[in-house]
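In: Test case, fold it:
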Amino acid sequence: MASPLPVPHDTPDPDFADLLARRPHLKAHALDGLVMDDVPLAQIARQVGTPTWVYSAATLRRRYGTLRDALEGAGLTASVHFAAKANDSLAVLRVLGAEGAGADVVSEGELLAARAAGIPARRIVFSGVGKTEREIALALREGILQINAESAEEIERISSVADAMGLTAPVSLRINPDVDARTHAKISTGLAENKFGIPYTDAPALYARMASLPGIRPVGLAVHIGSQITEGMAGFRAAYARVAEMAQALMGRGLPVERLDCGGGLGISYRDEAPPSPAALAGAIKATLGPLGLPVMLEPGRWIAAPAGVLLASVVLQKRGANRRFVILDAAMNDLVRPAMYEAWHGILPVAPDALHAPASPADVVGPVCETGDTFARGRALPDLPPGALVAFLDAGAYGATMSSTYNARPLAAEVLVDGHRWAVTRPRQPLEALLAHQVVPDWLGTTA
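Out: Prediction:
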């Protein structure tokens, strides 16, 4: 399995001061080193070990509130449904649910997690292209807000399941607007070539078909054009304009349209990107969909959760190659796969106070997995980092723990929530024994000598 390495950039990387200045929940303390809110990260590492994911509850609340206020400030009747695929930690979901957030789920497991975290079913949306009959039935029994249907075949399946249960499914039709979000190809979802949604020209007939089927109540339209969108509002505006046009056409035919799901996708600044603000997104929704007077929904994940989290790791050793310095960590691509999968850039900060101000030189930051792709950064300016030194990967609160695996028989990392001066382990480190606990050797294979 060969994975692409992080791509080089034409501009210098931000230095440690720049990275900290844009992340108010992180501070460099003269004695404690890197601190999240009021908790030294070194303290967590000493007690929990590494690798460990650490999330800031205050940052989750602040970013959710900023998005909610932007929508309200634009005069929109809107609800926010956190994309659980970004971070399905029960603690994270509980923090956001307590603030009023709903959830956008794409599997039975995510639906159960949202409910276990206390998010009411009436605030849950079920998206995704491959819902099973079992998942549809669970969604109907729970009484969720809506199911976003993504194909003609799925519409027939929802009708069959709901009718057999004697229930009515609230269904929104996800359209594919064929709009380029100008993001990474692997997280683009709004082009005609992508697997998501109904072709735009097929939507009117399918929506009318939904209205005629037993067990289905059409409630509106949904759209989502991709993730980590940073290049202005053009893609959003184009997609929402197509949704508005379609909604008007459907209502003109006497078909019911109760609400519009705008999806997610608003990007963040991992390195030096300048993504649009929540206010700009709210303005685009207001300009394109506002005249319809319908409630709207958003499904953000990364924008809320990514900046709230870090991945703590320890240096195993430094290795001097012929021409390079390698910093080898106890975290690997099985923990944080984004650099290997998406060529993603994450800020890396030393945790010790002296290391934050020590002279730096280029280093390749790698993990111990037996893959060349197990590389987090190349030529990154870092100080000398002896064995045991701690580093923090920034903006790791989304698509970090949820995408991790046990590749190379490496246990899943621990998770911690920080809330002011308090902190707690919210998922203990997976014991090594758990990797084998659920495996069975057929009896005909006998035993080893």
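
In: contacts, neighbours, all on C-alpha from now
Out: Noted.

In: Could you measure from Ala437 over to Pro431?
Out: 10 Å (Cα to Cα, to the nearest Å).

In: one more, for comparison:
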Amino acid sequence: MDHFLYRDGVLHAEDVPLAEIAEAVGTPFYCYSTATLTRHFRLFDEALEGMDHLVCYAMKAASNQAILRTLAGLGAGMDVVSGGEYMRALAAGVPGERIVFSGVGKTRDEMRLALEGGIRQFNVESEPEMRALSEVAVSLGVVAPITVRVNPDVDAKTHAKIATGKSENKFGIPISRARAVYAEAAALPGIEVIGIDVHIGSQLTELEPFRQAYQKVADLTEELRAEGHDIRRLDLGGGLGIPYTRSNEAPPLPTDYGALIRETLGHLGCEIEIEPGRLVAGNAGILVSEVIYVKEGEGRDFLILDAAMNDLIRPAMYDAHHDIIPVVEPAPGVEQTPYDVVGPVCESGDTFARGRMLPPLAEGELVAFRSAGAYGAVMSSEYNTRPLIPEVLVNGREFAVIRARPTFDEMINRDTIPEWL
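Out: All right, here's what the predicted structure looks like:
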């Protein structure tokens, strides 16, 4: 469920007509709904009610500080994967003790940054990283709390580029080597082992891969405890998918996911961490764009928009589907026509959809890409010297620009010309 609905023939974000925002900030722009962000976070929090738990939002999905502050106010922790994300979380008011640091390539500078600023735990992904962290912690006179990310070799049945839990993926330590790695961790002077971490991928639409992974984690927990390790926290990652098209069968609900966690891991008495990102932010955001031209091609019509692949890369990178709808509600029964929906970037890859059935559209009309809140703005770029587009947050009848569109001068003046030129 989201809060982008037609009202009086016009698509609204909560109580604000999208055309009103377009007039104020120009197009294209991202728009997020506070009510949807709140609802989706609370679904996860309520799914684990009665268990000792923390929902850490995976901020790589959408990391604007206004979004982070909205979720932090609801009690969310943050899952970060870089020093920059760590600093962004702090700037949004999230205390270090509610921040989990994940990622396969943490540098010593990033480790030092988090140890000095405060951290809930590091999710360690290799022995070299663990040794480096111990050295940094010892140099600072502190001890770093860690979980070790284990790779359970489970097929998440998702896109190859976002699968992370198979043996050929770069993430984590093979679960078959976990006991030896935990033994080494226990002997390192700057490390405190507190738990186990697992994350098998993103956009999962079935619960069975989670079940397989969590059963392996349960078995490992008991083995490690038998060897004297104080396993008191299980970080289960995220990955629950969202419906990108209204016609698809809906993925499992957070309540079903919570029930699975209770069933597979509830008997262990561990604190549970989960790290949802896409399901919190995905359907809480849309991308609004204007039709520049309708072009007749050979056997096809092109809908040329002012949004491009640099604004929303997912279709070009993952062949991802986003529902595209007109901002002005079409009349009932209007005949639809197939369009190739494209942007103005000089690449054939700048294509959002091929043969997409839409009502007839004309130059100057607005369209909205649904389910664009996750991995939209955060993956955008200034390719073709196109400005990063505004981000707007709606709260009831109010809206605010939470990231402004830079001017061409601001973009170009970031360059520095060497003295010899």
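
In: Name the residue in Ala437 and Pro431 of structure 1 with the higher neighbour count.
Out: Pro431 (13 against 9; other Cα atoms under 10 Å).

In: Excluding sequence neighbours, find me the nearest residue to that one.
Out: Pro411 (6.6 Å; Cα to Cα, 6 or more residues apart in numbering).

In: Please pull up the equivalent of that neighbour in structure 2.
Out: Counting by TM-score structural alignment, Pro411 of structure 1 corresponds to Pro387 in structure 2.

In: surely that match meets Phe408?
Out: Yes: the pair Pro387 of structure 2 / Phe408 is scored as a contact, 7.2 Å apart, by Cα atoms under 8 Å.

In: which of those two has more neighbours?
Out: Neighbour count, other Cα under 10 Å: between Pro387 of structure 2 and Phe408, Pro387 has more, with 19 against 11.

In: Please report the distance of that one from Ala308 of structure 2.
Out: Pro387 of structure 2 is 11 Å from Ala308 of structure 2, by Cα to Cα.

In: What range does stretch 124-137 of structure 2 cover in structure 1?
Out: Against structure 1, stretch 124-137 of structure 2 falls on residues 149-162 (TM-score structural alignment).

In: Go ahead and name everything in contact with the matching stretch.
Out: Applying Cα atoms under 8 Å, 6 or more residues apart in numbering, the set of residues contacting stretch 149-162 of structure 1 from outside is 127-129, 131, 133, 136-137, 140, 168-169, 171-175, 196-198, 206, 210, 213-216.

In: And it, how far out from the chain middle?
Out: Computed by Cα atoms, centre = their mean, to the nearest Å, the chain-centroid distance of stretch 149-162 of structure 1 equals 26 Å.

In: tell me which residues in it are buried?
Out: Within stretch 149-162 of structure 1, the residues that count as buried by 16 or more other Cα atoms under 10 Å are 149-152, 154-162.

In: and which of those is nearest to Ser405 of structure 1?
Out: Relative to Ser405 of structure 1, the closest of the buried residues of stretch 149-162 of structure 1 is Glu150; by Cα to Cα it sits at 28.1 Å.

In: The longest strand along structure 2 vs structure 1, average distance?
Out: Using DSSP state E, we find that the single longest strand of structure 2 is strand 285-296. Compared with structure 1 after fitting, strand 285-296 of structure 2 deviates on average by 0.5 Å (mean Cα distance after the TM-score superposition for structure 1).

In: In structure 1, what stretch matches that strand?
Out: Counting by TM-score structural alignment, strand 285-296 of structure 2 sits on residues 309-320 of structure 1.

In: Nice, that's everything, thank you.
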